[in-house]
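Participant: Okay, predicted coordinates and the sequence, questions at the end:
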Amino acid sequence: MAMNLNMAGGAQGMMKEGSTLADGVDEAVLKNIGATKQLAKIVQSSLGPNGMKKLIINHLGKTLVSSDCGTIARELEVVHPAAQMVSMASAAQDSEVGDGTNLVVSFSGELLKLAEELLRTGLHTSEIVQGYELAYAECVRVLPELEVARVKNVRDAAEVAKAIEPVVAAKHEGVEGILSKVIADACVAVLPPAPEAPILKADQVRIAKLRGGDVASSTMMKGMIVMRPSETTVQQLEDRSKVVAFNCGVEMATTETKGTVLIRTADELINYNKSEERALEAIVKEIADSGVKLVISGGSVSEMAVHFLEKYQLMCLKITSKWELRRLCGATGCTALVRLGAPTPEEMGSVSKVSTKELGGRTVTVLEQLGDAQTKIATVVLRAATASLIDDLERAVDDGVNAVRMLCKDPRLLAGGGACEMELSKRLRDYCEASTGMDHYALAKFADAFEVVPRALAETSGLDQTKVIAELRDQHAAGDATAGVDLAATLSGGGTGAPVRDGYAVKESALRLAVDAAVTVLRVDQIIMSKPAGGPKK
């Protein structure tokens, strides 16, 4: 049997038929770098407030128009394993921080592009990796020194709105003044009272998308909007009405086993039906006697139940999603019950006002908490003319909410507009001059890679990239650490005017993930692919 084997087949003879293997700098490393460079090239032009949008038609035929890097990388469905690592780093940044995804992809792509130049000059991969890790360690040490401001009070909506304005502008320039105020009001409304630590969860701020009107009509409200009307004729409630929520349907429970009832006369049939009616009416009467005015059902509401709810003048909302039911419980302060019956005072919640409105051609029910009433849920009502625009606004709001969430954890701010990156580049060049080993070259390239941010901002704004980079270098060499790209075709130095600020936690996380992705790609020296399962392709 040994004579049947291909003794001279090498690696191909060792593996299953149909497997492929690529190794070496040219076959593996440079091809991996080429794929990541292409992904970075796609998203770089979307960086900043003047970033270009991408029109993507996904595999389901849905059209997306967005400049959000997280959305672009997700919808592209990248299959190349090396580019997929960078895409996953971007997804990790999106889930952990919620902003800075473009910086992860752009910076890691630039690091790999400059590493390719070093490889072609003869440097070994391990020397480049060692230099990059040294440079990153120096950046981590220097970054706290670049703090220029901090949010002193995250419960001050005006201060928070000013801090997150650049984040919203980077996704949808022109409406940042409107959206940042709405987002800040919504986030501050759901923060716990002052003695407790300000902790914000992203899902505490809901988004209701209603087509029609313009962005200036977007508002915020404490509470929730349910995209359906009441099941009963009671459409309005005032004066802090009590609320009960059921995790089951408002109807008579069916038996667990099948049974047969023998009915001999018409009177027996009438009495059988009336016994079920009396039982259901007793349950509804108990609920009404407890003071409840609004019943929230997590399942179906039978016609008989609607009849008795009408009789006792109760409003009823049917919620089919268990997640929406959980958020409604957070908005009203009630507990979802698994039994049908009268709630205890601890299980009931309250709502200041319930009203049925027609917004954007849809009949919706609005549950609001007015005045100083506490709520765990706030809703941003977005208005826009087209579906693609309103989806893009939703992504901007999502980034703004995550920016506030990170400010609650770390209120420090860094100079934006590429100023922080240029200062890190300058500090790294100074550090590089003291280095004498082979990692000196990688340190210098790491410093050059930071210039991708101001260069991309200048390019998307129609400025001369070479002139902008040269002027920024001069200003930072002169000691101005806050000089960044001014999109009004001038350079803003010394923090004059309305300076752009970036969150410290966002920048720190983006640098870490970008360097990790780039180093991981550089460490790969072989690509081994097994034969795909499933037989021949169609």
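Facilitator: Okay, I see it. Everything quoted here is computed from the prediction, not taken from an experiment.
Participant: rest of the way, CA atoms for contacts and neighbours
Facilitator: Will do.
Participant: separation between residue 265 and residue 271?
Facilitator: 10 Å (Cα to Cα, to the nearest Å).
Participant: just checking, residue 332 touches residue 347?
Facilitator: No. In this structure residue 332 lies outside contact range of residue 347 using Cα atoms under 8 Å: 10.9 Å.
Participant: And the two? Which one has more around it.
Facilitator: Comparing residue 332 with residue 347 by other Cα atoms under 10 Å, the one with more neighbours is residue 332, at 28 against 15.
Participant: State the distance from that one to residue 94.
Facilitator: Noted for residue 332: a distance of 30 Å to residue 94, by Cα to Cα.
Participant: what does residue 135 give?
Facilitator: Noted for residue 135: a distance of 24 Å to residue 94, by Cα to Cα.
Participant: neighbour-wise, which of these two wins?
Facilitator: Neighbour totals were compared for residue 135 and residue 94, and residue 135 leads with 26 against 20 (other Cα under 10 Å).
Participant: Can you tell me the closest non-neighbouring residue to the more buried one?
Facilitator: With Cα to Cα, 6 or more residues apart in numbering as the measure, residue 443 is the residue that lies nearest to residue 135, at 5.7 Å, once sequence neighbours are left out.
Participant: same deal with residue 119?
Facilitator: Counting by Cα to Cα, 6+ apart, the nearest residue to residue 119 once its immediate chain neighbours are dropped is residue 125, at 7.1 Å.
Participant: Also residue 283?
Facilitator: residue 341 (5.5 Å).
Participant: Confirm that the one you found sits in a helix.
Facilitator: No. The secondary structure assignment for residue 341 gives coil rather than a helix, going by DSSP: H, G, I helix; E, B strand; the rest coil.
Participant: quick revisit: can you tell me which residues contact the residue nearest to residue 119?
Facilitator: Each residue near residue 125 by Cα atoms under 8 Å, 6 or more residues apart in numbering is listed here: 119, 522-523.
Participant: A further structure is provided below for comparison with the first:
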Amino acid sequence: MALIEGPVPAMAFPCEVCDLQRKDVNFDLIKVEGKVGGKLEDTCLIQGIVVDKDFSHPQMPKSVKDAKMAILTCPFEPPKPKTKHKLDIRSGEDYKKLYEHEQKYFRDQIKLIQDSGANLVICQWGFDDEANHLLFQNKLPAVRWVGGVELELIAIATGGRIVPRFEELTADKLGKAGLVREVTFGTMKEQMLIIEECGSSKAVTVLVRGGNQMVVDEAKRCLHDANCCVRNLIRDPRVVPGGGASEMAASLAVLSAADKEQTMDQYSMKAFASALDVVPMALAENSGLQGIAEMAKVKAVQENTGNAWHGVDCMQTGTTDMWEQNVYEACASKSSQLRLATQVVKMILKIDDVITSGDVIDE
């Protein structure tokens, strides 16, 4: 089987999410976000994180430069008792005391945020109008109802720490980003937050657009499959020819080994080689060609030239050289396919009852 080892295409992944030293890709830094509306051609790559949220107050600034984010999992509200309680307010003075007590909680929480040096608050939970108004008055832009998965991605990308209590918030736990901005797009004036120039790492987001949710979901699945293919090439850059060429080359090699075998194993080896020929025949038939004739012709070319890159010309370009057609696949993927198929056959043979004519069955 022909193997080619070459450099991984530089445009396959941004170098920020690809570690060429370890030969791996950090998928945690690749977010695929889908949004219904627009055309599929409007899909774009954003150098940052996209969050399907907006600022909690309409008068908060639409962009924050040199953002220092407090990433919180605690709500902006006074603590609630976990047992049943009853509170009697009998006069206006009692109500005023209760109001001041709640205001003190809010002011203390905001002061802890300001003391840490944060200029942007990202909270997993919501907060009421009172807290929202106080945040706006203190010039602290805030985002609420951010999901747990998105919160973790923001923490990884910005180098911040998720803080469960206001008292634990310190300057070294803040996430850093060069720019956080709110964008509006589409006919429905949908708003999203884009976090760019992340401090810890360069996370990227693919914003998928489509006419309906089914198109968006299918595009997201296709992008994930494509990312996995490129990731496999980074792990192992070797490739084998497509178009059934690698199966035909393997079939020829197995037949050659079977001819040298003088035991009964040669029949199973020939059966294995015959099974490999099914793939190029199926490719030829699906392309409107004569399956057996096309496979025999290409296999003869491989034998005569010794070049295992000749495969089925599915696109009917006039050449059977898969390298010229740029048709190839990862060696790791092809090896896995052959290995798993062989294991399935071995498993079936082990569990199936095979009785030959020479066996004697004792009652």
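Facilitator: Looks like it came in fine. Since the model is a prediction, treat every value here as computed from it, not as a measurement.
Participant: so the residue nearest to residue 283 of the first structure sits right up against residue 287, yeah?
Facilitator: Yes. Using Cα under 8 Å as the test, residue 341 of the first structure is close enough to residue 287 to be in contact (6.4 Å).
Participant: Tell me which of these two has more neighbours.
Facilitator: Just comparing residue 341 of the first structure and residue 287: by other Cα under 10 Å the higher neighbour count belongs to residue 287, 23 against 17.
Participant: What's the match for the more buried one in the second structure?
Facilitator: Using TM-score structural alignment to pair residues, one finds that residue 287 of the first structure aligns to residue 113 in the second structure.
Participant: Contact partners for the equivalent of residue 70 of the second structure over in the first structure?
Facilitator: Under the alignment by TM-score structural alignment, residue 70 of the second structure pairs with residue 244 in the first structure. When contacts are counted by Cα under 8 Å, 6+ apart, residue 244 of the first structure touches 292, 294-296, 334-336, 343, 347-349.
Participant: before we move on, the earlier item: for the residue nearest to residue 135 of the first structure, what are its contacts?
Facilitator: Listed by Cα under 8 Å, 6+ apart, the contact set of residue 443 of the first structure reads 131-132, 134-135, 428-429, 432.
Participant: switch the cut-off to 7 Å
Facilitator: Contacts were defined as Cα atoms under 7 Å, 6 or more residues apart in numbering; by that measure residue 443 of the first structure touches 131-132, 135, 432.
Participant: What of residue 175 of the second structure?
Facilitator: Applying Cα under 7 Å, 6+ apart, one finds that residue 175 of the second structure lies in contact with 68-70, 155, 158-160.
Participant: repeat that with 8 Å
Facilitator: Residue 175 of the second structure makes contact with 67-71, 154-155, 158-161, 199, according to Cα under 8 Å, 6+ apart.
Participant: could I get these as JSON lines with secondary structure?
Facilitator: Putting these into JSON lines (three-state DSSP) gives the following:
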{"residue": "67", "secondary structure": "strand"}
{"residue": "68", "secondary structure": "strand"}
{"residue": "69", "secondary structure": "strand"}
{"residue": "70", "secondary structure": "strand"}
{"residue": "71", "secondary structure": "strand"}
{"residue": "154", "secondary structure": "helix"}
{"residue": "155", "secondary structure": "helix"}
{"residue": "158", "secondary structure": "helix"}
{"residue": "159", "secondary structure": "coil"}
{"residue": "160", "secondary structure": "coil"}
{"residue": "161", "secondary structure": "coil"}
{"residue": "199", "secondary structure": "coil"}
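Participant: any chance of those in JSON lines, plus distance to residue 274 of the second structure?
Facilitator: Below are the contacts of residue 175 of the second structure laid out as JSON lines (distance: Cα to Cα, whole Å):
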{"residue": "67", "distance to residue 274 of the second structure": "63"}
{"residue": "68", "distance to residue 274 of the second structure": "64"}
{"residue": "69", "distance to residue 274 of the second structure": "62"}
{"residue": "70", "distance to residue 274 of the second structure": "63"}
{"residue": "71", "distance to residue 274 of the second structure": "60"}
{"residue": "154", "distance to residue 274 of the second structure": "53"}
{"residue": "155", "distance to residue 274 of the second structure": "54"}
{"residue": "158", "distance to residue 274 of the second structure": "55"}
{"residue": "159", "distance to residue 274 of the second structure": "56"}
{"residue": "160", "distance to residue 274 of the second structure": "58"}
{"residue": "161", "distance to residue 274 of the second structure": "58"}
{"residue": "199", "distance to residue 274 of the second structure": "56"}
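Participant: What is the nearest of those residues to residue 10 of the second structure?
Facilitator: Ranking the contacts of residue 175 of the second structure by separation from residue 10 of the second structure, with Cα to Cα as the measure, puts residue 199 on top at 23.1 Å.
Participant: before we move on, the earlier item: what's the residue nearest to residue 119 of the first structure aligned with over in the second structure?
Facilitator: With TM-score structural alignment as the criterion, residue 125 of the first structure matches nothing.
Participant: With residue 69 of the first structure as the reference, measure out to residue 125 of the first structure.
Facilitator: Distance from residue 125 of the first structure to residue 69 of the first structure, by Cα to Cα: 29 Å.
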